[in-house]
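S.K.: Next come a sequence and a model predicted from it.
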Amino acid sequence: MFSRKGWGSGSGDEQFTAELSQLKRRGASVLVVGAVRTEQRQEVSRRLLGQTTSQPRRRVLVSTTGESHTMSHLADGDDAESATTALVNYETQSRGAAAANNDSQSMESVSVQSDDSPTTAATLADLGIAVSDAIEEFERDATSLAPGELRIAVDSLVPLLEEYGAERVFKFAHLTNGRTRDADGMIHYHLPLDRDSDVVSVLTPVFDIVIELRDRNGLFQERWTINDGDYSSGWLSIGQS
């Protein structure tokens, strides 16, 4: 993902590749924007999660869009149930309230989970804690995390923005990105809005990389931008499997 091969004619190819390599070593946060098909987003997530390499990875997969864990299928084989993958579900307050109204069980009994179940977070603060706890667990298990070994994916920021607004989501991303960077890891979030939308403009400063996705006449393309425009890959055509 960070080799020079395949990059288009962006602003300073060598500088762009060098900066990507540095980000990989010291940790990076990525915002993926643009309205494209689900399978195209999944392909981007697989690459950012390091599924296309043989190097060891420890992954935190965060689902925000539904009660079932929509990210677990991104883990290879049995990885979703392994000690190297942590699953986190964010359950919006509206979904939680509906469940409470339709279920006579107490909140205490509802929150009980088996060891292989995803961790459930009901608030933005709880979500940040759950991600941090997952990172801490990996750090305890491993002698040391290699640069880029930790990979985190958040399937959508939309439910968080709808519930908490851009300012609080900005603070959440800032703290979570910092925790990920402390472990020399990479975290990415999906936000299916145009690059020039207001909310993307508000959130962009807290991210190291913005990846824009688009579909042009059936051709899936992406463009990487580093440090709010200092370096750009130009538009790249991505083959579909």
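M.R.: Yep, that arrived. Numbering: from 1, shown residues only.
S.K.: C-alpha only now, for contacts and for neighbours.
M.R.: OK.
S.K.: Now do the buried residues in the longest helix belonging to the chain.
M.R.: Longest helix in the chain by number of residues (criterion: DSSP state H): helix 158-182. Across helix 158-182, burial judged by 16 or more other CA atoms under 10 Å covers 158, 160-161, 166, 169-170, 172-174, 176-181.
S.K.: can you pull out the helices in the protein?
M.R.: Listed from the start of the chain, the chain has helices (DSSP H) covering 13-26, 38-48, 93-102, 107-110, 124-141, 158-182, 198-203.
S.K.: show me the contacts for the nearest residue to residue 199 once chain neighbours are set aside.
M.R.: Leaving aside its sequence neighbours, residue 199 sits nearest to residue 166 (CA to CA, 6 or more residues apart in numbering; 6.7 Å). The contact partners of residue 166, by CA atoms under 8 Å, 6 or more residues apart in numbering, come to 199, 202, 203.
S.K.: just curious, which of those residues is nearest to residue 141?
M.R.: residue 203 (32.8 Å; CA to CA).
S.K.: Give me the nearest residue to the closest one, chain neighbours excluded.
M.R.: If the residues on either side of it in the chain are set aside, residue 203 comes closest to residue 170, at 5.9 Å by CA to CA, 6+ apart.
S.K.: now swap in residue 149 and tell me
M.R.: residue 57 (4.6 Å).
S.K.: Any idea how many residues pack against the one you found?
M.R.: 19 (other CA atoms under 10 Å).
S.K.: Residue 152 is in contact with that one, correct?
M.R.: No. Judged on CA atoms under 8 Å, residue 57 makes no contact with residue 152 at a distance of 10.1 Å.
S.K.: Name the residues contacting each of these two.
M.R.: Counting by CA under 8 Å, 6+ apart, the common neighbours of residue 57 and residue 152 are residue 49.
S.K.: In addition, the following structure is provided for comparison:
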Amino acid sequence: MSKVELRNERGDGPPDDSLARFQSKLRQLKSEGCNLLVVGDAPREVFTRASASMLGDPDARRWRVFALTDASPESVYDRLPAASAAPRPLSETTKIVNHALPPRPIADLADTPASSVPEVSVGDANLTGLRTELGEAMREFCSQSYRPAEVRVTVDSLAPLLDHYEFDVVRRFLRAVGERVYDCDAMAHYVLPRSYDSEWCRRLRPEFDAVVELRTAPEDPAPEESSHDETDQSNTGTRSHYAEERWHLPQSDTTMPWIPL
């Protein structure tokens, strides 16, 4: 999860009460488990970068679960820590549940750390298989976790599910997976490459603890303006877009300012 740099409107003083409350809410979400919807009009590379940050520091103990529908195998590799930085082998701390059609196995990335990650392919009519495999992966990692937020989950993306299944089927899937996330004190984020004002986003917002909106911006910030404590760990080492994020808390109808991603 991002470390949001909280400043007053002038940008040079302590946070005001509303920003302080927001920071407190973020700490609560991280300690109790949370489900985040990640949306926006942005290139997929920006979503990959945001997802890498939400999946955690490369040198911290994390268990990562990927549920893939239309994300590329390369984007998964870009979100994984380098083998030299990870405290344990990726084959022990990462699982992939592949729901892509046609299947695009991560194992095809030969001679990369991603090729050693356990992967299971599922295809079912009502998302039961995907939900079950995700729950099993979380249950296994939760039994090895000692602190909140050590288990990280991503579903990338929701768009094919919403295209191919009835909305109520997708909503039941999200609620079932979300409950397992809370049971494990885990952190999950669900990618939806659609605008914040889109119909899908409007209908899905109430199902999530927060909505993280992404956008590209015209200019790079000064280096000191970076605000993430769990930074993008893209193995490509490149950032082709300067991007920003802002957080929405649907339950309190709160929207925070844009900050650098």
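M.R.: Received it, and whenever you're ready, just let me know what you need. These figures come from a predicted structure and were not determined experimentally.
S.K.: that older thread, what is the equivalent residue in structure 2 for the residue nearest to residue 203 of structure 1?
M.R.: When structure 2 is aligned by TM-score structural alignment, the residue opposite residue 170 of structure 1 is residue 171.
S.K.: how close does its match get to residue 94 of structure 2?
M.R.: Separation of residue 171 of structure 2 from residue 94 of structure 2 (CA to CA, to the nearest Å): 26 Å.
S.K.: and what of residue 254 of structure 2?
M.R.: 34 Å.
S.K.: So for those two, which sits in the more crowded spot?
M.R.: With neighbours defined as other CA under 10 Å, residue 254 of structure 2 and residue 94 compare such that residue 94 has more, 23 against 12.
S.K.: For that one, which residues are in contact?
M.R.: 63, 64, 65, 66, 117, 118.
S.K.: Quick check, the first one in contact with residue 150.
M.R.: This points to residue 63 of structure 2. Yes. If you go by CA under 8 Å, residue 63 of structure 2 and residue 150 touch, sitting 6.1 Å apart.
S.K.: where's residue 212 of structure 2 relative to residue 249 of structure 2, distance?
M.R.: Distance from residue 212 of structure 2 to residue 249 of structure 2, by CA to CA: 9 Å.
S.K.: Can you identify each of the strands in the stretch 1-150 of structure 2 by residue range?
M.R.: According to DSSP state E, counting those that start in this stretch, the stretch 1-150 of structure 2 carries its strands in the segments 34-41, 63-68, 94-98, 119-121.
S.K.: Take these and lay them out in a markdown table including distance to residue 20 of structure 2.
M.R.: Output for these, formatted as a markdown table (distance: least, CA to CA, whole Å):
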| stretch | distance to residue 20 of structure 2 |
| --- | --- |
| strand 34-41 | 19 |
| strand 63-68 | 30 |
| strand 94-98 | 34 |
| strand 119-121 | 41 |
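S.K.: who wins for proximity to residue 144 of structure 2 among the ones you listed?
M.R.: Closest among these, using CA to CA: strand 63-68, at 8.9 Å.
S.K.: how deep is the residue mapped onto residue 133 of structure 2 from structure 1 tucked in, by neighbour count?
M.R.: By TM-score structural alignment, residue 133 of structure 2 lines up with residue 130 in structure 1. For residue 130 of structure 1, the count of nearby residues is 22 (other CA under 10 Å).
S.K.: Hmm, residue 130 of structure 1 is touching residue 88, no?
M.R.: Yes. Applying CA under 8 Å, one finds residue 130 of structure 1 in contact with residue 88, separated by 7.1 Å.
S.K.: which residues are common contacts for these two?
M.R.: With CA under 8 Å, 6+ apart as the test, residue 130 of structure 1 and residue 88 both reach 119, 121.
S.K.: burial count for the alignment partner in structure 1 of residue 36 of structure 2?
M.R.: Taking TM-score structural alignment, the alignment pairs residue 36 of structure 2 with residue 30 from structure 1. Using other CA under 10 Å, residue 30 of structure 1 is surrounded by 23 other residues.
S.K.: ok, residue 30 of structure 1 touching residue 206?
M.R.: No. Using CA under 8 Å, residue 30 of structure 1 is not in contact with residue 206, being 9.2 Å away.
S.K.: which residue packs closest to residue 81 of structure 1, ignoring adjacent ones?
M.R.: Once flanking residues are discounted, residue 81 of structure 1 sits nearest to residue 116: 6.4 Å by CA to CA, 6+ apart.
S.K.: if I look at that neighbour, how far off is residue 150 of structure 1?
M.R.: On the measure of CA to CA, residue 116 of structure 1 and residue 150 of structure 1 end up 20 Å apart.
S.K.: More neighbours: which of those two?
M.R.: In this view residue 116 of structure 1 and residue 150 are compared by other CA under 10 Å, and residue 150 has more residues nearby, 27 against 12.
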